[in-house]
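Asks: sequence? don't have it. structure:
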């Protein structure tokens, strides 16, 4: 099952796709979202907090929550029939060179944001919370793309990562991932961040590729 943040993003994407949500459109109230997503109000607010920080929505006291132009374009989604093999193939093609570019262009603020994502992954690993691990993992990879300061690359990566919210990806991860896999991924994520901090594009690219090859082997049984 999608976590609350992913479910809310999916709901917004559905509204954008069917034309009911354009730039400036008002989102359902928190109470309506609680009922529609069958989620606690606190979880809804935290999800909206994240989307507001990303500039996808704007909240106005007494008026409600509204979709921004950035939010409308950012929720473009991968085709629903995208397979796990296609996701891995796209990630291997795109993410290693994106990580190299991030090593060249990341600001200190970018690096701090990326480090917070790794810390979140570490906490989720201790708690053995698979939904939270997936959430922090996506945030980490999106933060790396953001650190390129290329709006086009970031948008492409966002579309690619929406495929990870498809049920086929989630069910495969739940069937195949073990705590040993997650610990390996955490070590690899730490290595990627270290390479970014060192401003080493070649190492950043190779460590990201190594990480994605590990994911491919564990999910698909082959690189």
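Replies: Done, it's in. Keep in mind it's a predicted model, so treat the numbers as computed, not measured.
Asks: make it CA atoms for all contacts and neighbour counts henceforth
Replies: Fine.
Asks: and the closest residue to residue 140 other than its chain neighbours, which helix or strand is it part of?
Replies: Leaving aside its sequence neighbours, residue 140 sits nearest to residue 117 (C-alpha to C-alpha, 6 or more residues apart in numbering; 5.2 Å). When secondary structure is defined by DSSP states H and E, residue 117 falls within helix 108-127.
Asks: grab the most central residue of this protein for me.
Replies: residue 138 (2.7 Å; C-alpha atoms, centre = their mean).
Asks: ok, now which ones touch that residue?
Replies: If you count contacts by C-alpha atoms under 8 Å, 6 or more residues apart in numbering, residue 138 has them with residue 161.
Asks: included below, for side-by-side comparison, is a second structure:
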């Protein structure tokens, strides 16, 4: 049986991998963690003290508890010195094939979840909101492939996307126009998935990721 500390670390690890948590992200309140983990408040507080001592979180009186950059490096996965160019190389190798597989074997429940993520991204008019839904969308597509080993590989890739160097570059190159363009490309991917079109899903994913790569790395 997991201790409260282990459960809390697992919660942070899951958030880092699915893109909902990154360096500087604010954690839920102690009360929310009590409900989420079904644990006594005292146990939650002691677990937070351990995580703070380990450098995983930092607490500011009156402001809340925040994830540190060191927390990302402690998640099993990508090396801390992984570059954005390396991330995009692996994404272009992996994700188009993942999308093709998802088009073949994804369930209606998978497609519904993917659609929710697409809608969330379309409704987000700020950088943080769009990036969070973007990460969730790509992970939902990977989950729709129903391959545990592939999912482990994808989560390693997602830990790289949580590294500070990636977030800094994404923020610097993000504009409302580009986010709208990415949403349109996401929509084309999802349409191909709904049509059960593996070739189309693969091609649309590759086109989208190549566009992201060009914008991030300055290639035209």
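Replies: It's in. A quick note: this is a predicted structure, and the numbers were derived from the prediction, not measured.
Asks: look up how far residue 18 of the first structure lies from the residue nearest to residue 140 of the first structure.
Replies: Using C-alpha to C-alpha, to the nearest Å, residue 117 of the first structure is found at 33 Å from residue 18 of the first structure.
Asks: more neighbours, these two?
Replies: Using other C-alpha atoms under 10 Å as the criterion, residue 117 of the first structure and residue 18 rank with residue 117 on top: 22 against 9.
Asks: between the longest helix seen in the second structure and helix 108-123, how big is the angle?
Replies: Criterion DSSP state H: the longest helix present in the second structure is helix 84-105. Here the directions of helix 84-105 of the second structure and helix 108-123 differ by 140 degrees (axes from the mean of the first three to the mean of the last three C-alpha atoms, to 10 degrees).
Asks: list the contacts of helix 84-105 of the second structure.
Replies: With C-alpha under 8 Å, 6+ apart as the test, helix 84-105 of the second structure has contacts from 141-146, 157, 160-161, 165-166, 192-206, 209-210, 213, 216-217.
Asks: circling back to that earlier point, gap between the residue nearest to residue 140 of the first structure and residue 132 of the first structure?
Replies: Relative to residue 132 of the first structure, residue 117 of the first structure is positioned 11 Å away (C-alpha to C-alpha).
Asks: do the same with residue 145 of the first structure
Replies: For residue 145 of the first structure, the distance to residue 132 of the first structure equals 20 Å [C-alpha to C-alpha].
Asks: the helix holding residue 117 of the first structure: which residues count as buried?
Replies: For helix 108-127 of the first structure, the buried set under the neighbour-count rule, 16 or more other C-alpha atoms under 10 Å, comprises 110-111, 113-118, 120-122, 124-125.
Asks: please apply the same query to stretch 30-50 of the second structure.
Replies: Quick answer for stretch 30-50 of the second structure (16+ other C-alpha under 10 Å): 30, 33-34, 44-45, 47-49.
Asks: thinking again about what came up before, please indicate which of the contacts of helix 84-105 of the second structure are buried?
Replies: 141-146, 157, 160-161, 166, 192-194, 196-206, 209-210, 213, 216.
Asks: report how many residues lie close to the residue mapped onto residue 185 of the second structure from the first structure.
Replies: Taking TM-score structural alignment, residue 185 of the second structure has residue 188 as its aligned residue in the first structure. Neighbourhood size, residue 188 of the first structure [other C-alpha under 10 Å]: 18.
Asks: how about the contacts made by residue 188 of the first structure?
Replies: Here residue 188 of the first structure is in contact with 207-208, 211 (criterion: C-alpha under 8 Å, 6+ apart).
Asks: how far away is residue 84 of the first structure from residue 157 of the first structure?
Replies: Distance from residue 84 of the first structure to residue 157 of the first structure, by C-alpha to C-alpha: 16 Å.
Asks: and residue 145 of the first structure, by the same measure?
Replies: 7 Å.
Asks: what do you get for residue 92 of the first structure?
Replies: From residue 92 of the first structure to residue 157 of the first structure the distance is 12 Å (C-alpha to C-alpha).
Asks: so for these two, which sits in the more crowded spot?
Replies: Legend: neighbour count by other C-alpha under 10 Å for residue 92 of the first structure and residue 157, higher for residue 157 (21 against 18).
Asks: what about the aligned partner of that one in the second structure, which helix or strand?
Replies: Superposed on the second structure with TM-score structural alignment, residue 157 of the first structure falls opposite residue 154. Using DSSP H and E, the element containing residue 154 of the second structure is helix 148-161.
Asks: before we move on, the earlier item: identify the farthest-apart pair in the buried residues of stretch 30-50 of the second structure.
Replies: For these, the farthest-apart pair by C-alpha to C-alpha is 34 and 49; their separation is 14.9 Å.
Asks: pretty sure residue 65 of the first structure sits in a strand.
Replies: Yes - according to DSSP: H, G, I helix; E, B strand; the rest coil, residue 65 of the first structure belongs to a strand.
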